[in-house]
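**Student:** What follows is a predicted structure for the sequence shown.
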Amino acid sequence: MEWLASFFPVVQAVFATLFTWGVTALGAGLVFFFKSINKTVLNGMLGFAAGVMIAASFWSLLAPAIEMAEDLGQLAWLTAAVGFLAGGAFLWAVDVTLPHLHMGLERDQAEGIKTGWQRSVLLVLAITLHNIPEGLAVGVAFGAAAFDLPSASLAGATALALGIGLQNFPEGAAVSIPLRREGFSRTKAFLYGQASGIVEPIAGFLGAFAVISMQPILPYALAFAAGAMIYVVVEELIPEAQNHTGGNSTNVATIGCMVGFAVMMILDVALG
């Protein structure tokens, strides 16, 4: 029973990431009500998601990583830097390897290893890249809460899951509705849109399992998740939010980012 109890944080992480996946599916479900999405609205959604991820990277991941490294007698700045850069390097390796295609681009502009996969699969894989660090971050946070450290609490991990869930709603819509506009049926667009979030429970399980199995890597794991999320924000979300914009559209993306950051910061400070 003690062995089973020690792995309860993994169960919590899986349920939390199933929640974030479910919110992705809810967002994707908007395709049953709308056939298209205004570019300005989409930019605001992407900006909001970027703001949430930036705030979560610091408040929920990097700051606790630094505190834990100090508690464990590690050189805190080095631990945080190594983990952070490793997370970015991991996402870079996935980005240049996994075939994927960003919305609005032609099939021959797909990134990663060349493949004959269908355009729809490549579009979903592009969004799936976003969700790997999100699931990993939630899993690591719940794993960290198991050690009953001041800088890592169950409430803080729950706040992170809520924040990721909030930004997954517009993200799900940002996948399914453009697919519908490209000619997919509503059902197929929904299925593809929600499928982009399936990686989150997998990454959440792996993250929680790793940190409860090897406590010394915990600060590195938190910083790793932060680095991976910042990579996604800079490489994917912000460029997509600012691409092909005009008038007030760019401002909406920026405001969305500010609001997303504030919401995630409030959640973490108030609940964590």
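**Tutor:** Nice, I can see it. Numbers count the residues shown, from 1 in each chain.

**Student:** use CA for all of it now, contacts and neighbours both
**Tutor:** Fine.

**Student:** and the residue nearest to P99 when sequence neighbours are not counted, how many neighbours?
**Tutor:** For P99, ignoring the flanking residues on the chain, the nearest one in space by C-alpha to C-alpha, 6 or more residues apart in numbering is G112 at 4.3 Å. As a burial measure, G112 scores 15 neighbours (other C-alpha atoms under 10 Å).

**Student:** and what of V263?
**Tutor:** Neighbours of V263 (other C-alpha under 10 Å): 17.

**Student:** so what's A56 up against?
**Tutor:** By C-alpha atoms under 8 Å, 6 or more residues apart in numbering, the residues touching A56 are L160, G163, A226, M264, M265, D268.

**Student:** give me the element the fourth one is part of.
**Tutor:** Per DSSP states H and E, M264 falls inside helix 249-271.

**Student:** what sits up against that helix?
**Tutor:** 39-41, 43-56, 59-60, 155-156, 159-160, 163, 167, 241-242.

**Student:** of the residues you listed, buried ones?
**Tutor:** For the contacts of helix 249-271, a burial check counting by 16 or more other C-alpha atoms under 10 Å picks out 40-41, 43-56, 59-60, 155-156, 159-160, 163, 167, 241-242.

**Student:** Put this next to the previous one:
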Amino acid sequence: MNQILHYFESIDPVLGALYASLFTWILTAAGAALVFFFKGMNRALLDGMLGFTGGVMVAASFWSLLAPGIEMSPGEGFVKVIPAAVGFAMGALFLYGLDKILPHLHINFKESEKEGVKTPWHRTTLLVLAIALHNIPEGLAVGVLFGGVAAGIPEATIGGAVALAMGIGIQNFPEGLAVSMPLRRQGVSKFKSFWYGQMSAIVEPISAVIGAVAVTFFTPILPYALAFAAGAMIFVVVEEVIPETQRDNYTDIATLGFIGGFIIMMTLDVALG
């Protein structure tokens, strides 16, 4: 682990953001690749994995994003929390807008429950877009932290950025499977199921680089940017991830998965950040 941290310390932080987000993409592809070895997936396992994803995202939102953002904000009392509050609200509203515009369909939902503008797009495309929608703030979060390192902000550390990338990568593994396996059950070929599953995370490297570059050139926005990513992720968890886990008989398993994801992400951030 120390060697990994030393490596990221030795390269340009924007390049580090790209590499870290490519790592999260690779783990998504690895999860999606399980479709080549298994014909189906137990619904309890799927709900548990989705719960785990939500736990990681909530823990990352506080430990990796909101807390450092508040700490680096100037002022005291109410003044100190203003950047975090404004950024958090803007991030949630940004995802709210995308959710209303971008056509998508959540994993456990019926086709009649698709969201966004009306479109004749196939169910496969809508499922991929649903996952891509919540991968945007994940990539942005990684990029913003690496951008803070590039800007020389003490509260933004390589350890914290790497911990966040690791946490997101871990939860992306089951996420890739959660996309590819339902597609396979619908009769999509193994290769296409894998392809669509891994493509759901392609937005992460893109948004990570954008976030890192933006913060590098506009350092004062860092507290807002951190909170923006947090607000976007919390919106996704409440609007998408949790409802998906509460539509069958395995709500307790999903809840335990959430707790496990939260603990793992919290441990990674405290230990490495």
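**Tutor:** Here it is on my side, so go on. Just so we're clear, the structure is a prediction, and the values are computed from it rather than from any experiment.

**Student:** can you pull out the strands in the stretch 101-250 of the first structure?
**Tutor:** Counting by DSSP state E, counting those that start in this stretch, the stretch 101-250 of the first structure forms no strands at all.

**Student:** can you give me the helices in it?
**Tutor:** 119-145, 154-181, 186-195, 199-213, 218-232, 238-242, 249-271 (DSSP state H, counting those that start in this stretch).

**Student:** Tell me which of those helices sits most buried.
**Tutor:** Among these, helix 218-232 has the highest mean neighbour count (mean count of other C-alpha atoms under 10 Å), at a mean of 29.

**Student:** so that helix matches what in the second structure?
**Tutor:** Mapping helix 218-232 of the first structure onto the second structure (TM-score structural alignment) gives residues 222-236.

**Student:** With the first structure overlaid, report how far the matching stretch is off on average.
**Tutor:** Average distance, stretch 222-236 of the second structure versus aligned residues of the first structure after superposition (mean C-alpha distance after the TM-score superposition for the first structure): 0.4 Å.

**Student:** Run through who's touching that stretch.
**Tutor:** Identification of contacts with stretch 222-236 of the second structure by C-alpha under 8 Å, 6+ apart yields 57-58, 60-62, 65-66, 68-70, 72-73, 83-96, 134, 137-138, 140-141, 144-145, 148, 215.

**Student:** can we see that at 6 Å?
**Tutor:** For stretch 222-236 of the second structure, the surrounding residues in contact (C-alpha atoms under 6 Å, 6 or more residues apart in numbering) are 61, 65-66, 69, 83-84, 87-88, 90-92, 95, 134, 137, 141, 215.

**Student:** of all the helices of the stretch 101-250 of the first structure, which lies closest to Q74 of the first structure?
**Tutor:** Closest to Q74 of the first structure of the helices of the stretch 101-250 of the first structure is helix 218-232 (C-alpha to C-alpha; 9.3 Å).

**Student:** now that closest one and helix 199-213, what's the angle there?
**Tutor:** Interaxial angle of helix 218-232 of the first structure relative to helix 199-213 (axes from the mean of the first three to the mean of the last three C-alpha atoms, to 10 degrees): 160 degrees.

**Student:** Distance check, S249 of the first structure against K39 of the first structure.
**Tutor:** Taking C-alpha to C-alpha, to the nearest Å as the measure, S249 of the first structure falls 8 Å from K39 of the first structure.

**Student:** residues in the second structure aligned with stretch 76-85 of the first structure?
**Tutor:** Taken onto the second structure by TM-score structural alignment, stretch 76-85 of the first structure occupies residues 80-89 there.

**Student:** ok, and what's touching that stretch?
**Tutor:** By C-alpha under 6 Å, 6+ apart, the list of residues contacting stretch 80-89 of the second structure reads I70, S73, P74, P223, Y224, A227, F228, G231.

**Student:** and the counterpart of L102 of the second structure in the first structure, what does it touch?
**Tutor:** Counting by TM-score structural alignment, L102 of the second structure corresponds to L98 in the first structure. Contact analysis of L98 of the first structure by C-alpha under 6 Å, 6+ apart lists G112.

**Student:** cutoff 8 Å now
**Tutor:** Residues near L98 of the first structure by C-alpha under 8 Å, 6+ apart: E111, G112, I113, L125.

**Student:** Return the distance of it relative to I113 of the first structure.
**Tutor:** Distance of L98 of the first structure to I113 of the first structure, computed by C-alpha to C-alpha: 6 Å.

**Student:** just A203 of the first structure next, same as before
**Tutor:** Counting by C-alpha to C-alpha - A203 of the first structure and I113 of the first structure are separated by 22 Å.

**Student:** and what of F84 of the first structure?
**Tutor:** 26 Å.

**Student:** which of these two has more neighbours?
**Tutor:** Between F84 of the first structure and I113, counted using other C-alpha under 10 Å, F84 has the larger neighbour count: 28 against 11.

**Student:** Can you say which helix or strand has that one in it?
**Tutor:** Per DSSP H and E: F84 of the first structure is located in helix 76-97.

**Student:** how close does that helix sit to the second structure?
**Tutor:** Per aligned residue, helix 76-97 of the first structure averages 0.5 Å (mean C-alpha distance after the TM-score superposition for the first structure).

**Student:** quick one: buried residues of that helix?
**Tutor:** 76, 79-81, 83-91, 95.
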